[in-house]
Structures are given as structure tokens and as C-alpha cells.
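Enquirer: Any chance you could fold what I've pasted below:
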Amino acid sequence: MTVVRKESAYEQSLEWMRAQIADGSWTVGNRIPTEPELMSVLGVGRNTVREAIKTLTSTGVLEIRRGSGTFVRARTDIGGLLGRHAAVEEMTYVFEVRRALEVEAVRLACERRTDEDVRILHELAEKRDHAGDDFVEVDLGFHIAVVEAAHNPVLKELFAGILETVRATYNVTEGVHPPSLTSLHHRGVAAAIEDRDVDRARSAACGYLEKTKEAIGSSAID
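Expert: Take a look at the predicted model:
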């Protein structure tokens, strides 16, 4: 039994592939099924499969690696498009988008945070200091928690759209600054959001964001 009808096979195949990525069935960094496998599942021809893959590749969601297959690069089209600008020399542009979103998230979090939001922020700020190999996930989790605490669904969606590109910055900034350098900033954000102190929260957030900017610049020089 196939999953698409004969009519509009391209559109249905494209949407089905997007759904596999969006719901986590196909995760970022992993290889998707081969063309013959997709043809069998979808019940469509090779050209239809290739056109759908071509579309997702053009927006940066998928990446074709010759001799290895096709891999998921980003969960959304916006994430993929931004991901194409994630070379070290252009990483600063992505950072500017992140900074704009996160500084606003901090402001809103001070107004709208719940006690549970505060608990999570303190927990992650403390945990990142001794996260070891899990540092990237824990640190990224803190910044996601800040956005969550803003309780703005549109802001949350926008941040999710650049999340994979934000994750990529760790690959170029690793080792430039020790995580402990911004520990006080992260703890400061959590404490200021708890106190609903917008100025102090923004100041602390700008503290760790500035260090990130410096690390990106240093990596570009290297």
C-alpha cells in the first residue's frame, strides 16, 4: 500500500518528506531512505522522488553527499536557508538574528515567566557548569528555556527555525572560551527573570551573547 495518490504526486511526496523531518522520524544529521526505498513507500516514480529531494535540497533542509546518500540538514526551510550561511565567515549574520530574538525573549520572560520556568532556568544554569560531553545540549537547552519563558508562540517558532544553525555555532566556537567564562551571565539571566528585572536580565544576556560573538570572530580569524 502506498502513501500518496497518483494525482499531485510531487506535492504529496514533498509534504510527506517534510512531515518525516518535522516529527523527528528523520532526524538532523541522519541519512534518509534511498530513492528506491522512497519510491516503494510513496508509490511514485524516480523523477517525482528526485524532484521532491531537489526542492528540499535547494532550501537547505536536505544535503546530498556524493557516495554517501542524502542527509537531513535542518528541520525547517528557514533553518536550512540560514544553515547555508553558517560558514564561519558568515556566522556573524546568523548570530545577529539570534541576538535579536533572544534579547526580546529575555524581556518578555521577565513579564510572563512562571515559577516552573524559573525552576528550569536555574536548573540548567547550574547544570551547564559540569555538563561535560553534554554541554552543547544543556547550554542550548538553557537558551531554549529562555524563549519558552517568553510564552510567545511566534517567537518560539522563529527561534526553532534557526535552532540548527545556532547549534552549528558550537562547532566553530568550541575551545575558544571555557564554559565557565559565562557562568555568571547565565545564572544572572535566570535570577533576573525570577526577579522580573528587565534591565538586569538584558545586561546578563548581552554578556554571554558578546562572548559568543567574540568566539565566532576568533574562529573566523583562525
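Enquirer: Could you use CA atoms for every contact and neighbour count after this?
Expert: Noted.
Enquirer: Give me the nearest residue to the residue sitting nearest the centre point of the chain, chain neighbours excluded.
Expert: When Cα atoms, centre = their mean is applied to the chain, the residue found nearest the centroid is L163 (1.2 Å). Spatial nearest neighbour of L163, excluding adjacent residues (Cα to Cα, 6 or more residues apart in numbering): G79 at 7.0 Å.
Enquirer: what's the spacing between the helix or strand containing that neighbour and its chain's center?
Expert: Using DSSP states H and E, G79 sits within helix 77-83. Helix 77-83 sits 10 Å away from the centroid of its parent chain (Cα atoms, centre = their mean, to the nearest Å).
Enquirer: Same question for the helix or strand following that helix: list its buried residues.
Expert: Next along the chain after helix 77-83, taking DSSP H and E as the criterion, comes helix 91-112. Buried residues in helix 91-112, counted by 16 or more other Cα atoms under 10 Å: 91-92, 94-95, 98-99, 101-111.
Enquirer: Show residues contacting whichever helix or strand comes after helix 91-112.
Expert: The element immediately downstream of helix 91-112 (helix or strand, assigned by DSSP H and E) is helix 115-127. Contacts with helix 115-127, where a contact means Cα atoms under 8 Å, 6 or more residues apart in numbering, come from 138-139, 141-142, 145-146, 148-149, 183, 186-187, 190-191, 193-194.
Enquirer: hmm, which of these are the buried ones?
Expert: 138-139, 141-142, 145-146, 148-149, 186-187, 190-191, 193-194.
Enquirer: Out of those residues, which two sit at the greatest distance?
Expert: V138 and E194 (19.7 Å; Cα to Cα).
Enquirer: Tabulate the buried ones among the contacts of helix 115-127 in CSV, adding columns for distance to R5.
Expert: Below are these laid out as CSV (distance: Cα to Cα, whole Å):
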residue, distance to R5
V138, 43
D139, 44
G141, 40
F142, 43
A145, 41
V146, 43
E148, 39
A149, 42
H186, 51
R187, 53
A190, 51
A191, 54
I193, 51
E194, 53
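Enquirer: Please tell me how far the nearest residue to L140 once chain neighbours are set aside sits from E15.
Expert: Leaving aside its sequence neighbours, L140 sits nearest to R167 (Cα to Cα, 6+ apart; 7.3 Å). For R167, the distance to E15 equals 25 Å [Cα to Cα, to the nearest Å].
Enquirer: To compare with the earlier structure, here is another sequence to fold:
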Amino acid sequence: MQPVRRTSLIAQVTEQLRAEIRSGRWAIGSRIPTEPELTELTGTGRNTVREAVQALVHAGMLERRQGSGTYVIAASEVGTALGKYFAGAEERDVLELRKALDTTAAGLAARRRDDTDIENLLRLLAVRNEQNWDHYDAGSVAADVELHRAIVVASHNAVYLEFYDSLLPTIERVIAARAVKQPAGYEEEHTDLVRAVIDGDQERAERAAQCFLGSLIAEYPEH
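Expert: Sure thing, here's the model as predicted:
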């Protein structure tokens, strides 16, 4: 039997770590295990683990933070590439894409949401509606984004969620820019959307998402 080549071993460990991210066991925003923990997890040496982690840093899935550790920032290389592409998109273009994505997600969520999704949506809706939308606040934007993402999660479509996650930084940018120019909470519209999803009313959920985002798009001039 030929010995395992070091490059092949690094590739194997890299794929093992990538699988932890793709599966959601290492969620976006979470810190991955320490180097000693990774050597135990993979059964390999520190140098191999270090190079595997570095490969995922180069791929845009992990980020090293000085004095804090290494964190998951993307679920795949595709998500990273899409995120970079969307970064410079026009606000109206992003909202038009969101209208299509959020409308479909709302319909799927109304059909597929489970008890955990319902509990999560009610909690996030309450958090969002408690925000002060009279003035721009990063916490308000985060609460809004988290609620909309939870609807996508409730669609129970992993590919959909990965694509949506790649767009999130751009969505946050657009929401923040709009909040500065024209603060508005749209609490009633978001409540209607969540209630339709919880009630399992697909048509009403799609209509609520479409009308809400359509009203936002109408504020922008045509190209």
C-alpha cells in the first residue's frame, strides 16, 4: 500500500471541515473549534489542520480574527462569489430580486413551516416590531433581516437558503441606506406577512410579500 500523500491528506481534511460548514453544524457567524480540537476531530497533525483551515480562508468560507479565533462567514465558495458580485448592485435591482425571492419563500414557508418555525417567526416579529424606525439603527436593520431570513428558513429549501445568505450583506446595505433616507417600520405589513405564513395561507403570504416589496420598489425611479 502506498503512503497517503500529504497534499491528499490536506485535501481530505479540507473537505471534512467544509462538510461541517455545509451541514450547518458550524453555522455562519459561529467560531470553529480550536486547532487542538480540530486535530482531535480529524485525527491529523496541526500542520495539516492549519493548511486545511487556510484553504477555506482563501475560499472565503472562513475568516481569522486576531485574538478571537476563526469564524464561518459563508456556507460555500459559490456563496462567497455571489456575495462579491451583489456587493456593487444598485438598490432598485436588489429590491426587485428580493421581491421575487421573498415572494416565493413566503409561499413555500406557508406550505412547509413547522412548530419550530412558527415559534421563531413570532419571536423575531416581536423583536422587529419593537424597534425604533424613526431613526436609523443597525439593530433595527439586523432585526428586519433576521425575520426575512427566518421565512426563507421556514421554506425548508437548503439551496434557496444558501443563495439568500449570499445576498444578505447586500440586503442589509440597501435596508440601511433606505432607512437613513426615509425611516419607516412597516410593522403592519410584516405582521400580515408572518400571520399568513403561520396560517398556512400560501396565496396571502405571497401577496403580502409582493405588495410590501412592491411598495418599496415604487419609491425608486425606473432606470
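Enquirer: TM-score for this pair?
Expert: After superposition, the two chains reach a TM-score (TM-score structural alignment, normalised by the length of the first structure) of 0.63; 198 aligned residues with a Cα RMSD of 4.4 Å.
Enquirer: Identify the residues contacting G200 of the second structure.
Expert: Here G200 of the second structure is in contact with 109-111, 113 (Cα under 8 Å, 6+ apart).
Enquirer: mind redoing it with 7 Å?
Expert: G200 of the second structure makes contact with 110-111, according to Cα atoms under 7 Å, 6 or more residues apart in numbering.
Enquirer: Give the equivalent position in the first structure for it.
Expert: Here G200 of the second structure is matched to R196 in the first structure, going by TM-score structural alignment.
Enquirer: and the alignment partner in the second structure of the residue nearest to the centre of the first structure, what helix or strand is that in?
Expert: Correspondence of L163 of the first structure to the second structure, assessed by TM-score structural alignment: D165. Using DSSP H and E, D165 of the second structure sits in helix 158-181.
Enquirer: Could you check the angle the next helix or strand after that helix makes with helix 91-112?
Expert: Using DSSP H and E, the next helix or strand after helix 158-181 of the second structure towards the C-terminus is helix 187-199. Orientation check (axes from the mean of the first three to the mean of the last three Cα atoms, to 10 degrees): helix 187-199 of the second structure against helix 91-112 gives 30 degrees.
Enquirer: and for helix 187-199 of the second structure, what are the contacting residues?
Expert: 106, 109-110, 118, 121, 129, 204-205, 208-209, 212.
Enquirer: one step back: between the buried ones among the contacts of helix 115-127 of the first structure, which is nearest N47 of the first structure?
Expert: Using Cα to Cα, these come closest to N47 of the first structure at G141, 40.1 Å.
Enquirer: where does E63 of the second structure land in three-state SS?
Expert: Following DSSP: H, G, I helix; E, B strand; the rest coil, E63 of the second structure is assigned to strand.
Enquirer: what about it, how many neighbours?
Expert: 20 (other Cα atoms under 10 Å).
Enquirer: Verify the contact between it and G69 for me.
Expert: No. Contact criterion Cα atoms under 7 Å: E63 of the second structure and G69 do not qualify, at 8.5 Å.
Enquirer: Confirm that T70 of the second structure sits in a strand.
Expert: Yes. Assessed by three-state DSSP, T70 of the second structure belongs to a strand.
Enquirer: what about the longest helix belonging to the first structure, distance to the chain center?
Expert: Longest helix in the first structure, counting residues (DSSP state H): helix 198-221. Centroid separation for helix 198-221 of the first structure versus its chain: 18 Å, with Cα atoms, centre = their mean.
Enquirer: returning to what we had before: who are the contact partners of the residue nearest to L163 of the first structure?
Expert: By Cα under 7 Å, 6+ apart, the neighbours of G79 of the first structure are 161-165.
Enquirer: among these, which recur in the second structure?
Expert: Using both residues aligned by TM-score structural alignment, their matches' Cα atoms under 7 Å, the second structure keeps these contacts from the contacts of G79 of the first structure: 161, 164.
Enquirer: Tabulate the contacts of G79 of the first structure (CSV), appending distance to K54 of the first structure.
Expert: Below are the contacts of G79 of the first structure laid out as CSV (distance: Cα to Cα, whole Å):
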residue, distance to K54 of the first structure
G161, 20
I162, 21
L163, 23
E164, 20
T165, 21
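Enquirer: Burial check on R149 of the second structure, number of neighbours?
Expert: By other Cα under 10 Å, neighbour count at R149 of the second structure equals 19.
Enquirer: How about V28 of the first structure?
Expert: V28 of the first structure - counted by other Cα under 10 Å - has 18 other residues nearby.
Enquirer: and the gap between the closest residue in space to it that isn't next to it in sequence and G60 of the first structure?
Expert: With Cα to Cα, 6+ apart as the criterion, V28 of the first structure has its nearest non-adjacent residue at 4.8 Å, and that residue is V72. According to Cα to Cα, V72 of the first structure and G60 of the first structure sit 9 Å apart.
Enquirer: And for S13 of the first structure?
Expert: Computed with Cα to Cα, the distance linking S13 of the first structure and G60 of the first structure is 17 Å.
Enquirer: E35 of the first structure versus V41 of the first structure, what's the distance?
Expert: Distance from V41 of the first structure to E35 of the first structure, by Cα to Cα: 10 Å.
Enquirer: between those two, which one's more packed in?
Expert: E35 (18 against 15).
Enquirer: Could you tell me how many residues sit around the nearest residue to T170 of the second structure once chain neighbours are set aside?
Expert: The shortest distance from T170 of the second structure to any non-neighbouring residue, by Cα to Cα, 6+ apart, is to A87 (5.6 Å). The tally of other residues near A87 of the second structure (other Cα under 10 Å) stands at 16.
Enquirer: Now do the same contact list for E164 of the first structure.
Expert: Contacts of E164 of the first structure by Cα under 7 Å, 6+ apart are 74, 79.
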